[in-house]
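Student: Structure of the sequence below:
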Amino acid sequence: GGEAPDRQDSNIEFTWKKYSICGTLFDLPSYYQVLKPIGQGAYGVVCCAKNEITGATVAIKKISNVFAHVLNAKRTLREAQLLRIMKHENIISILDILPPVNMSVFEDVYVVSELMDTDLHQIIQTGQHLSQDHVQYFMYQILCGIKYIHGCNVVHRDLKP
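Tutor: Presented below is the predicted three-dimensional model:
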């Protein structure tokens, strides 16, 4: 996977690199090489990066000023806790949460996750005709993911393509 080296060893020192992604400054451990921006949304900016230690290509989402609002901080923590324990082929996995450069000014959270080749929104936006078999397969994948999270007593309130 794209996991970071074991940070339990407090003697490990990281060097950091700065990147500008979609106008947002990313401070990342130097073992990540940013490849390209993926996009931005209400909760953050996402880039594609390569973990130079493991060779894995991952997605890194920066959630800026995560602690500015208690509700956003709680939502981010809840999502991270759930996604770190959920293991299902139709649920994206969190591989790591990166440490801040400086703990005394810990404002931003970087979440490292599996890199998806595409998503349903992108497929819909292409305007490409989808056969009935394609639609059924997409629905099957969505329902399998929902069944899994419901089995974990979690309700997803923001499904979107």
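Student: For the rest of this, base every contact and every neighbour count on C-alpha atoms.
Tutor: OK.
Student: What is the three-state secondary structure of the residue at minimal distance from the centre of the chain?
Tutor: The residue at the geometric middle of the chain, judged as the C-alpha nearest the mean C-alpha position with C-alpha atoms, centre = their mean, is Ser113 (4.1 Å). The three-state assignment at Ser113 reads strand, by DSSP: H, G, I helix; E, B strand; the rest coil.
Student: That one and Tyr148, how far apart?
Tutor: From Ser113 across to Tyr148, the span is 19 Å (C-alpha to C-alpha, to the nearest Å).
Student: show me where this protein has strands.
Tutor: 16-21, 24-29, 32-41, 44-51, 57-63, 94-98, 109-114 (DSSP state E).
Student: Please provide the structure for the following sequence as well, for comparison with the first:
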Amino acid sequence: MENEGMIIGYTGNSSYGVRYVQYNILGNLFEVSSKYVPPIQALGRGASGIVCCARNAETNEEVAIKKVGNAFDNRIDAKRTLREIKLLCHMDHENIIKIKDIIPPPMKESFNDVYIVYELMDTDLHQIIRSKQALTDDHCQVSLMNLNPFCNLYVVDLFV
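Tutor: Next up, the predicted model:
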């Protein structure tokens, strides 16, 4: 796709005094803080948004940025996005992805998309399940042990 992951524009200083950069990711406009620099590459598209990877220029760390487009168009999606952010901000476990940052919108008046910055992972459960490589008993046992932190969520009534 033409201009994929390339800077396609700059937004002046935002409501927060931050400079923003615009990228084309899978045909969608990503408008993120200028501290997230190329290479910007698409990682995938899911039910709740589009994910790309970038580098945080301040920490030199590679991160994943998820754009939840039109996050407030319907109440269910808005609540789902808020729930994801609130839960992950309270989680601290090696098997649960961590939120590194929430990118504020360039202009408060036109706040419609939510950008969540995560630690960049090598793979996800979906890729493992779809892989043609057979899962051994050891793989299954480790996967089940990795699900253990989620069992604790029900105990503390976080999933209501």
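Student: The counterpart of Glu13 of the first structure in the second structure: neighbouring residues, count only.
Tutor: In the second structure, the residue paired with Glu13 of the first structure is Gly17, using TM-score structural alignment. Here the number of neighbours of Gly17 of the second structure (other C-alpha atoms under 10 Å) works out to 9.
Student: any idea how far Ser131 of the second structure is from Gly17 of the second structure?
Tutor: Distance of Gly17 of the second structure to Ser131 of the second structure, computed by C-alpha to C-alpha: 44 Å.
Student: Endpoint to endpoint, stretch 101-121 of the first structure covers what distance?
Tutor: The distance separating the two terminal residues of stretch 101-121 of the first structure, taken as C-alpha to C-alpha, comes to 34 Å.
Student: Enumerate residues external to it that contact any of its residues.
Tutor: Contacts with stretch 101-121 of the first structure, where a contact means C-alpha atoms under 8 Å, 6 or more residues apart in numbering, come from 2, 16, 27, 48, 57-68, 92-100, 160-161.
Student: With stretch 21-41 of the second structure instead?
Tutor: For stretch 21-41 of the second structure, the surrounding residues in contact (C-alpha under 8 Å, 6+ apart) are 1, 3-11, 18-20, 42, 52-58, 67, 103, 106, 115.
Student: Show the contacting residues for the residue of the second structure most remote from its centre.
Tutor: In the second structure, the residue that sits farthest from the middle, by C-alpha atoms, centre = their mean, is Asp137; the gap is 30.9 Å. Taking C-alpha under 8 Å, 6+ apart, we find Asp137 of the second structure in contact with no residue.
Student: corresponding residue for it in the first structure?
Tutor: Asp137 of the second structure maps onto Gln132 of the first structure when the alignment is built from TM-score structural alignment.
Student: Also Asn60 of the second structure?
Tutor: Asn60 of the second structure maps onto Gly55 in the first structure when the alignment is built from TM-score structural alignment.
Student: Neighbours of its match, how many?
Tutor: Summarising burial for Gly55 of the first structure: neighbours were counted as other C-alpha under 10 Å, giving 13.
Student: and the match of Glu13 of the first structure, how far is that from Thr59 of the second structure?
Tutor: Per C-alpha to C-alpha, Gly17 of the second structure is found 20 Å from Thr59 of the second structure.
Student: what do you get for His93 of the second structure?
Tutor: Here the distance between His93 of the second structure and Thr59 of the second structure works out to 22 Å (C-alpha to C-alpha).
Student: do the same with Gly49 of the second structure
Tutor: In this structure, Gly49 of the second structure and Thr59 of the second structure are 25 Å apart, going by C-alpha to C-alpha.
Student: So which of those two has more stuff around it?
Tutor: It is Gly49, of Gly49 of the second structure and Thr59, that has more neighbours when counted by other C-alpha under 10 Å, with 17 against 9.
Student: Please name the nearest non-neighbouring residue to the more buried one.
Tutor: The spatially closest residue to Gly49 of the second structure, leaving aside those adjacent along the chain, is Val68, at 4.6 Å (C-alpha to C-alpha, 6 or more residues apart in numbering).
Student: I'd say that neighbour and Ile50 touch.
Tutor: Yes - judged on C-alpha atoms under 8 Å, Val68 of the second structure makes contact with Ile50 at a distance of 7.0 Å.
Student: Could you point out the longest helix of the first structure?
Tutor: Selection of the longest helix in the first structure by residue count, based on DSSP state H, yields helix 132-151.
Student: Give the buried residues for that helix.
Tutor: When neighbours are counted by 16 or more other C-alpha atoms under 10 Å, the buried residues of helix 132-151 of the first structure are found to be Ile142, Cys144, Gly145, Ile146, Tyr148, Ile149.
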